[in-house]
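Visitor: next come a sequence and a model predicted from it.
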Amino acid sequence: MNVKQALFCIGVSALLAACGGGGSDSASTGQSLTQAQPLPSGSTYIGTMSFGDTIRVQLDTPSTGQVTVSFISSQFGLSGSVVSSYTTSNGTYTADNFQASGTVPAVLSTGAPDMRLTFTLNTDSNNNATMIGTFFKVPNVKAGSGTLTGQVTGSNNGVTTVAGLAGTYSFIKLSGDYTSAGVPTGDQDADTGQIKINADGTFRACPSAPYSDTCTDDEDSSVTDTGTIAIDANQTSYPGAFDLTLNGLMYGRLFASKSNGATTLMLDQAGTNSDGTFRTGSWVLQTAQTIASGTYDNTWVCTEPETTDENVLTGGILSQQVVISGSTLTVNGNSATFALNSSFSAADSSSQPTPVAIGGLMSMLYTNSDSSQSAMMFLPVSPNAIYYLDEPNGNGFFVQGLCTPGELG
């Protein structure tokens, strides 16, 4: 396997070279604003899809028992809104057979009935909630055919100032390059690590490493991955949003959710490369913690985008039964060693994954049927939700997935 093939592409040198060129982002700077305007802890959520778009989800709109999904910012030509009825079972919401609401692109209107959204709400006593779920078979409007499948992370709340984001976070991220027609090129970066955000909005990211005030980019030790966060100027379209600039380049739009004593951040990464391709993806960041053995012992259903053996995303979904017990993770009856507070070092993993201790993350290696090894890195965001990166074919191509408690039906 080759972790380094995908990991790591965060610093300036990597962004301009291995990632396919510098570019601009759709986010707008908003440093003149002093307060963001997050949603008021109601039934409307704003957040990201893991393939790199921003959406709004409104429960019980336009009427009770229905959900409206609006595409606010998209690299794939998605726009307008779709509506579906939803059902709930054991805290899981399910909506399918969507229909267009108003004017939407023809490809979206035609494909909406095949879309399916499942999610849970991690809600606290103040009704602050994080939406965590998966959106299946979203039409790729820009490509004109094919579908997109990815995780949804949303918030019905947030913070009003940059200082409200201050803290140290563990993160996973996945992004990839697409042609101007919305077709993936196969170039990716899959990252884990920690980041510290200061009260003034400055931050330092530590790829493949726990946070320290002296960490550097793991590809180029002469580069420090630093930047600033400012309030997004368009709080009407993006309530509670912040703009993130990394090493002088606009990088993406950030949302926050404070629920049950922890903060979850979601970043919609989007940019255009100099060669005409565009890079899009998302980050999920969670208040850093030290994970104790047994904390996530449970039976889980882990769901991720389906790929072919040639790393082509089919638009379908793969669900697997997973059992976590102490230092063992069992997938469909096959067990492997499961490391807590651990990930893999990108720069040191050209041929064999090199573990690195990082609080708040979990990792494992598993052996495929062809004897190749695949890496997995996990980020828990609640007792009932674990995001992860998986290398399904053991060759450096990653997908992002989500584990929730339960049994496969």
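Guide: Received the coordinates, thanks.

Visitor: make it CA atoms for all contacts and neighbour counts henceforth
Guide: Fine.

Visitor: look up the closest residue to residue 279, ignoring the ones flanking it.
Guide: residue 177 (4.4 Å; C-alpha to C-alpha, 6 or more residues apart in numbering).

Visitor: what's the next secondary structure element after the helix or strand hosting the one you found?
Guide: Residue 177 is part of strand 167-178, with elements assigned from DSSP states H and E. Using DSSP H and E, the helix or strand that directly follows strand 167-178 along the chain is strand 184-197.

Visitor: okay, angle between the helix or strand following that next one and strand 184-197 too, please.
Guide: Following strand 184-197 in sequence order, the next helix or strand is strand 202-207 (DSSP H and E). Going by axes from the mean of the first three to the mean of the last three C-alpha atoms, to 10 degrees, strand 202-207 is angled at 120 degrees with respect to strand 184-197.

Visitor: quick one: list the elements packing against strand 202-207.
Guide: Applying 3 or more C-alpha pairs under 8 Å, 6 or more residues apart in numbering; DSSP states H and E, one finds that strand 202-207 makes contact with strand 184-197, strand 225-231.

Visitor: also this one, for the comparison:
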Amino acid sequence: MIDIQKIRTEFPILKQKVNGKPLVYFDNAATSQKPQIVIDSIVNYYTTFNANIHRGVHTLSQKATNAFEEARVKLQKHFNAKKNYEIILTAGTTHSINIVATGFTSLLKKGDEIIVSALEHHSNIVPWQMLCERTGAILKVIPMNEEGELQLDIYEKLLSEKTKLVFVNHVSNALGTINPIKKIIDKAHHIGAAVLIDGAQSSAHIKTDVQALDVDFYVASAHKMCGPTGVGILYGKEKWLHKLPPYQGGGEMIKQVTFEKTTYADLPYKFEAGTPNIAGVIAFGTAIDYINNLGFDNIAAYEDELLQYATKKLLQIEGLKIYGTSKTKTAVISFNIEGIHPYDIGVIIDKLGIAVRTGHHCAQPIMDFYKIPGTVRASFAFYNTFEEIDLLYEAIIKAKTMLS
């Protein structure tokens, strides 16, 4: 069970007012808020053992290195990676995707095919387009339907012996749709293709077992999971991480350097050039502990209650249309009101202290599919309440009255 009142006391930002109104934060798909324990872990690093890692024999460096590597192990266990060195610590999901996309430059040839879905964030579209430009590979797209679901029958027809890679998000950031990634992975593997799953939107709501999925690559960001910005992971099967060349050159990712030749470090350091966001990685480990202590089953059950309540409530508003009506979705509602631009709604309800996201949500192909400029997106987390949803309902009514 979620003790909502206790949880809300653990998030200091929720105590503040915006435009004179109590903050109602419904922009969790963009970034989640941070509990005090995560904030404290960052402060603790900088005030008690700030030092660079892996390179020093002195006490502070040893402490920092231990805390950093302990966080890696926490992430390994959370995602159930087979080896801790299959967890590459990155600057976030976008960074992780680009490591893979750049690495495959040497593994693809002209005429090879790669598949992406119509539900993707730009971060899981643009790097693959750039890869195709470099290699001559061909990008194909799994189409979506009106409910915001992928058309798997067409996906099966797209697969062939030419298919080398498949990229799909676990959850759509724009619509909340939960994709059937196990089916997608299995069908890709049947014809010998590798699969990357973008877990940026799923990781805060679904506990992922990468071994059970048999996925080749899985990427996620800390800031969607109550952790800090600028930190993420790239999980890769060991065999694939050995095949990919380093993404960046520099310190830490080397074994030996001479002016004649450089040899690279073993995993995971081969992909971790330079000084990392040490405090952020340690805080990511703290955030993982925090949400696991709450329990993902508890989080999912409560957030689904919020989603069902909000869906029923908002559909009472005349002229309001929800985009993304899959039966399997996370706590995201993207909507428009007939005749009113989503930006205008967002501006007015912000004056009432309610934070939502407006626009195309870095998913322009989805908006093009629906022939709309964007949506208003309300995305919920386990620290939100039913009372806040009531405030959102009242704010939308007020905005509609003012703009009609």
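Guide: Nice, thanks for sending it over. Model, not experiment: these values are computed from the prediction.

Visitor: TM-score them against each other, please.
Guide: Remark: TM-score between the superposed chains equals 0.27 [TM-score structural alignment, normalised by the length of the second structure]; 207 aligned residues with a C-alpha RMSD of 8.0 Å.

Visitor: mind listing the strands for the stretch 201-350 of the second structure?
Guide: For the stretch 201-350 of the second structure, strands defined by DSSP state E, counting those that start in this stretch occupy the ranges 217-221, 232-236, 254-257, 262-264, 320-323, 332-337.

Visitor: dump the ones you listed to a markdown table, plus mean neighbour count and distance to residue 181 of the second structure.
Guide: A markdown table is the format used below for the strands of the stretch 201-350 of the second structure (neighbours: other C-alpha atoms under 10 Å; distance: least, C-alpha to C-alpha, whole Å):
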| stretch | mean neighbour count | distance to residue 181 of the second structure |
| --- | --- | --- |
| strand 217-221 | 27 | 11 |
| strand 232-236 | 27 | 16 |
| strand 254-257 | 13 | 35 |
| strand 262-264 | 14 | 33 |
| strand 320-323 | 18 | 21 |
| strand 332-337 | 23 | 19 |
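
Visitor: how close does residue 134 of the second structure get to residue 128 of the second structure?
Guide: 10 Å (C-alpha to C-alpha, to the nearest Å).

Visitor: ok so, going back, now the strand holding residue 177 of the first structure against strand 184-197, angle please.
Guide: 170 degrees.

Visitor: what about the residue lying closest to residue 357 of the second structure once chain neighbours are set aside, helix or strand, and which?
Guide: By the measure of C-alpha to C-alpha, 6+ apart, the closest residue to residue 357 of the second structure outside its immediate chain neighbours is residue 377, 5.1 Å from it. In the assignment (DSSP H and E), residue 377 of the second structure maps to strand 375-379.

Visitor: what's the closest of the helices and strands packed on strand 202-207 of the first structure to residue 343 of the first structure?
Guide: Checking those against residue 343 of the first structure by C-alpha to C-alpha gives strand 184-197 as the closest, at 7.2 Å.

Visitor: show me what counts as buried in that closest one.
Guide: Buried residues in strand 184-197 of the first structure, counting neighbours by 16 or more other C-alpha atoms under 10 Å, are found at 184, 187, 188, 189, 190, 191, 192, 193, 194, 195, 196, 197.

Visitor: which residue packs closest to the fifth one, ignoring adjacent ones?
Guide: Spatial nearest neighbour of residue 190 of the first structure, excluding adjacent residues (C-alpha to C-alpha, 6+ apart): residue 174 at 4.4 Å.

Visitor: pretty sure that neighbour contacts residue 192?
Guide: No. Counting by C-alpha atoms under 8 Å, residue 174 of the first structure stays clear of residue 192, with 9.1 Å between them.

Visitor: can you tell me the SS state at the residue nearest to residue 280 of the first structure when sequence neighbours are not counted?
Guide: Using C-alpha to C-alpha, 6+ apart and skipping the chain neighbours, the partner closest in space to residue 280 of the first structure is residue 270 (4.5 Å). Classification of residue 270 of the first structure by DSSP: H, G, I helix; E, B strand; the rest coil places it in strand.

Visitor: residue 110 of the first structure now?
Guide: Following three-state DSSP, residue 110 of the first structure is assigned to helix.

Visitor: what number of residues lie near it?
Guide: A count of neighbours around residue 110 of the first structure, defined by other C-alpha atoms under 10 Å, yields 14.

Visitor: what's the distance between it and residue 138 of the first structure?
Guide: Here residue 110 of the first structure is placed at a distance of 11 Å from residue 138 of the first structure (C-alpha to C-alpha).

Visitor: could you do residue 357 of the first structure as well?
Guide: Separation of residue 357 of the first structure from residue 138 of the first structure (C-alpha to C-alpha) stands at 36 Å.

Visitor: which stretch among the helices and strands packed on strand 202-207 of the first structure comes nearest residue 12 of the first structure?
Guide: Once those are compared by C-alpha to C-alpha, strand 225-231 is nearest, at 7.8 Å.

Visitor: between strand 202-207 and the very next helix or strand once past that closest one, find me the angle.
Guide: Toward the C-terminal end, the helix or strand that comes next after strand 225-231 of the first structure (DSSP H and E) is strand 242-246. Angle of strand 242-246 of the first structure versus strand 202-207, following the same axes, to 10 degrees, is 60 degrees.

Visitor: now the angle between strand 225-231 and strand 242-246 of the first structure, please.
Guide: Per the same axes, to 10 degrees, the angle that strand 242-246 of the first structure makes with strand 225-231 is 160 degrees.

Visitor: what is strand 242-246 of the first structure packed up against?
Guide: Contacts defined by 3+ C-alpha pairs under 8 Å, 6+ apart place strand 242-246 of the first structure against strand 225-231, strand 249-259.

Visitor: quick one, that strand and strand 249-259 angle?
Guide: Using the same axes, to 10 degrees: strand 242-246 of the first structure against strand 249-259 is 130 degrees.

Visitor: which residues touch the closest residue to residue 109 of the first structure other than its chain neighbours?
Guide: Spatial nearest neighbour of residue 109 of the first structure, excluding adjacent residues (C-alpha to C-alpha, 6+ apart): residue 100 at 5.4 Å. Residue 100 of the first structure sits next to 81, 82, 83, 108, 109, 112 when contact means C-alpha atoms under 8 Å, 6 or more residues apart in numbering.
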